[in-house]
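>>> here is my input; please provide its structure:
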Amino acid sequence: MIINYLSEYITHYFLKKRINDIELFMRYPIETQNKLLTKLIVYAKNTEFGNKYKFHEIKKYKQFFERIPICKYSDLKITIDRIRKGEKNILWPGKIKWFAKSSGTTASRSKYIPVSTDSMKYGHYKAGKDMLSIYIHNHSKTKIFFGKAVRLGGSYTINKFYNTFHGDLSSILIKNLPFWAENICIPRKNIALMSEWENKLNNLIIETWNKDVRILLGVCSWMLIFLEKLLKKFNKHNIHEIWPNIEVIFHGGMNLNPYIIQYKKIFPNSINYYNVYSASEGFFAVQDQSNNENLLLLLNHGIFYEFIPIEEIHNDNPKIVPIENVELNKNYAMVISTNSGLWRYLTGDTIKFTSILPYRIVITGRTCHYINAFGEELIVENSDKALTNTCVKTNSIIHEYTAGPIYMKGEKSGSHEWIIEFKKCPDNIINFRNILDEELKKLNSDYEIKRYKNLILNPPVIHVARKGLFYDWLKKYNKLGGQNKIPRLSNDRKYIDSILRID
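Just a heads-up that it's a prediction; the model follows:
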């Protein structure tokens, strides 16, 4: 007991000191970002990339802006493949050992984002400390460190040929977690890093049910499955019956709102929800106000930010602005330069600023149509290609289509709902659905994971649309014409419900 109290006191003390640094970059955001950019450039000046663009000559942002091109993952794939094979000093000094694997927006099935030691220490872990520091600052009487934090992470695999590692970002961070965080986290690493989800879930329940859990960390959809299984296992009505001191859920990866009714059902007593914005490329933002879900952009965590107005995203020479020139409530695509060697990298995320001084944001989506209601990151390229392959295999022809999510309800998994208007229908729509499902799994590793044993996603639901349905829908909303297109994928049910209502 004395050790627990001493550990809690030390952890609490050091995390409270982090508030000073947070308040500093909140007061001096432009100076902080400019200083960080200079530091990144100086540190990487002797890399292959730094030599190519003559980093030693860059003294001001204007030179950086004019010299370094905007890039996407497809532009870096060959270079990253070299780094994965063990080449050093390419984009960032030294050898990068870890790569966060996520579904790509290119022809690649997955993308491998380099995660340097610097980005872990001065980015992800530093941001994690700040997340806790902010919570302590907002809740001065908190006792979260007298108990445990349950973490839901991914798994990692080893590229044995090149001796590099790749896996979910969460698994990489768990594998390298500093001692101060490991001390309060459960389950143990060997359970947290299990690759087989059902086995991990059962072990997670065994490891955590009788502990004094006060913090939950994870993606809200996965967390919901775990909590509902926990309640069912012990025949309880709510989580407070198992963990009476539960206090806060730190969640990210997707919007909590579609799940909030279910969460309030299993947490009928008061509990705090704190949103975070973390991705493979970096830890970008945290919720810093207990009563406001807007996210504080982290400006001193190894990432230099630039922004492209979304209406210019497809221009050959889009307008690009640093943080001092952004406008409130304007949709921007986010561009980052990081301490893992991603230089002027287009993340694919879109955000809006809700506040300036301090800079707070909301996540507005992606730069293309997508479905990411369950962390599957399904994009139009995936759906177009999967449908093309499915039509070939079923001797069918598609005229128009759209798809959106069916949200989880109770213990029932979610799904994707498709409306497809055929020019030539398949002989068997169930067979068509099954083949489409398999094609999507082949093209998108995140979708494949979410479909595993129907834990997150059930098989797709397909409606065969009557002839002319999409035309009638466009006509109803005065959208007939070449500039108006059917939204292929949507992350909410706005379009799909609208179309179904006139069917």
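>>> CA atoms for contacts and neighbours, from now on please.
Will do.
>>> so what does the helix or strand in which Phe250 is found touch, helix or strand wise?
Counting by DSSP states H and E, the element that carries Phe250 is strand 248-252. The contact analysis (3 or more CA pairs under 8 Å, 6 or more residues apart in numbering; DSSP states H and E) places strand 248-252 against strand 213-219, strand 272-279.
>>> show me how far the helix or strand just after it is from its chain's centre.
Using DSSP H and E, the next helix or strand after strand 248-252 towards the C-terminus is helix 260-266. Relative to the centre of its chain, helix 260-266 is centred 22 Å away, using CA atoms, centre = their mean, to the nearest Å.
>>> give me the buried stretch members for helix 260-266, please.
Gln262, Tyr263, Ile266 (16 or more other CA atoms under 10 Å).
>>> can you name the residues that contact the residue nearest the centre of the chain?
Among the residues of the chain, the one closest to the centroid is Gly253, at 3.8 Å (CA atoms, centre = their mean). By CA atoms under 8 Å, 6 or more residues apart in numbering, Gly253 lies in contact with Val219, Cys220, Val276, Tyr277, Ser278, Ala279, Gly375.
>>> here is the second sequence; please produce its structure so I can put it next to the first one:
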Amino acid sequence: MKKRIHQIDLFRKYPHDVQSELFTNLLQTAKNTDWGKKYGYAEISSPEQFRQRVPISAYEDLYPEIERTMKGEANVLWPGTVSWFAKSSGTTNARSKYIPVTKEALEDCHYKGGKDMLGIYGNLNPDTKLFNGKMLSIGGSLHSNEFNPNSQVGDVSAVIMHNLPIWAEMARTPPLKIALMDKWEEKIEAMAEAAIPENVTGISGVPTWTFVLLNRILEITGKQYITEVWPNLELFAHGAVAFGPYRQLFADIIPSDKMHYLEIYNASEGFFGIQDQAGTEDEMLLMLDYGVYYEFIPADQFDVEQPKTIALDEVELNKNYALVISTNAGLWRYKIGDTIRFTSLEPYRIKISGRTKHYINAFGEEVIIENAEAAITKACEHTGAIVANFTAAPVYFEGRNRGGHEWVIEFKRQPNDLQQFTFELDQTLRNINSDYDAKRQNDLALQAPLVQVAPAGTFYRWLSQKGKLGGQHKVPRLSNTREHLEEILKLL
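Below is the predicted model of the structure:
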């Protein structure tokens, strides 16, 4: 792992050379696939030609080819057949997505990311004792592919765990048969019982479900703090949702000055970023040699059917971009749906700012997830609150009534003054989002936000009703429609 740090330093110093070489290798490898022949990969000699010939694809655009791959056809999007598919529910679309996970993607992207995460952590913390114990990994489940019994479908974490080498499996808990269980309530119980007696030094997972598991462990053991169960715990590597609203939740049950938190950007489609500096919350190094070629859609092109993209050497600091990837899993110019902004250009570091489809822009206010997370965090700081989960949606104009935003918030610790919490939430949004502020001037277009307090367990029950417990499933933070919000309001 220490040797790998030198390779990471290379792409920090020569990012464009690394991406250029990777681009050429991807096209050369895929030139004889059906997709490669269709778009003439053999004749493409530059990223400019690539952009001109190959269209931007959403999942729906690529699905016909993915379905052929799932049925066992070879050489469709990537050479050979594909044995694994990561099932991603998506939070704006009830239909599941099935993302191919090729051998190359598994080895050169997902596993490489996992090893680099540990290598970077060790480099930042040379006195670590992380490797003296076990890593608690919270994963999803696997099942046979309905189209082809020779391949498997499941959460990307389950695909990764199932294929781990024996040495890595020995270094993690719980055992694979428990980690891959599909009934989430039973799985939490089994995971807790299996992990409690172990010397857990690190945890990797989604904050939402990790917190549920840790709370259950405290209930079973009768302990007040997780450090009483695992005194050597020192790392939580987290991803999938912003950690800001969860930070205090974890600090309350893990009151240790030796505890470290490491942000990672991993998804069904690939592993993209790792926090490589201490004390830089949510800021990650963009990993450039994982078999992923990056393009970026500027914010003014988000809603264009075939948007213009820019290359890595054209990005600017602190501007929102939608991420477009071409990968060694056969995803070509694929809109992943996430938006990012660059916090550094030497080296390239990013923060996840939201989703292209997860925002509120019913009145031209353009509130993105990053805005919402910052506002929630500030409101908690001012009122002593701790938020367990939240979602927000527009309140549309009705008659002479002005519009607004309605928030449903489940608190771990109630604010000492809900009115003050609402004020801070609103004020922070006004301070960081000029479009929102303009609409809020004198309640011109938007009234003050309406905050509904949800009883404990409300979001868990909603996810359970939707069949979306565990794995990569998460509550949609923002929506431009009221569909999710209305379903949750019925549970209050």
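>>> next, the TM-score between them, please.
Remark: TM-score between the superposed chains equals 0.76 [TM-score structural alignment, normalised by the length of structure 2]; 406 aligned residues with a CA RMSD of 3.4 Å.
>>> matching residues in structure 2 for the strand holding Phe250 of structure 1?
Mapping strand 248-252 of structure 1 onto structure 2 (TM-score structural alignment) gives residues 235-239.
>>> chain center to the matching stretch, what's the gap?
Centroid separation between stretch 235-239 of structure 2 and its chain, computed with CA atoms, centre = their mean, is 12 Å.
>>> residues contacting it, please?
130, 201-207, 259-266.
>>> over to stretch 171-189 of structure 2?
So stretch 171-189 of structure 2 is in contact with 133-142, 158, 161-162, 169, 190-191, 194-195, 198, 213, 216, 469-470, going by CA under 8 Å, 6+ apart.
>>> narrow those to those that are buried.
Using 16+ other CA under 10 Å, the buried ones in these are 133-142, 158, 161-162, 169, 190-191, 195, 198, 213, 216, 469-470.
>>> so Tyr447 of structure 1 sits against Glu376, correct?
Yes - using CA atoms under 8 Å, Tyr447 of structure 1 and Glu376 qualify as a contacting pair, with a distance of 4.5 Å.
>>> indicate which one of the helices and strands packed on strand 248-252 of structure 1 is closest to Asp497 of structure 1.
strand 213-219 (26.1 Å; CA to CA).
>>> that closest one: average distance to aligned residues in structure 2?
Mean deviation of strand 213-219 of structure 1 relative to structure 2 after superposition (mean CA distance after the TM-score superposition for structure 1): 0.5 Å.
>>> and that strand, what does it pack onto?
Against strand 213-219 of structure 1 (3+ CA pairs under 8 Å, 6+ apart) you get strand 148-151, strand 248-252.
>>> nearest to Gln63 of structure 1, out of the ones you listed?
strand 248-252 (35.3 Å).
>>> list the contacts of the residue lying closest to Thr428 of structure 2 once chain neighbours are set aside.
Distances taken as CA to CA, 6 or more residues apart in numbering place Ala375 nearest to Thr428 of structure 2, at 5.2 Å, with adjacent residues excluded. Contact partners of Ala375 of structure 2, counting by CA under 8 Å, 6+ apart, are Glu424, Leu425, Asp426, Thr428, Leu429.
>>> hmm, back to that, could the helices and strands packed on strand 213-219 of structure 1 go into a markdown table alongside distance to Thr79 of structure 1?
Converted to a markdown table, these look like this (distance: least, CA to CA, whole Å):
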| stretch | distance to Thr79 of structure 1 |
| --- | --- |
| strand 148-151 | 33 |
| strand 248-252 | 30 |
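>>> which of the ones you listed sits closest to Phe64 of structure 1?
strand 248-252 (31.8 Å).
>>> the closest one to strand 272-279, inter-axis angle?
30 degrees (axes from the mean of the first three to the mean of the last three CA atoms, to 10 degrees).
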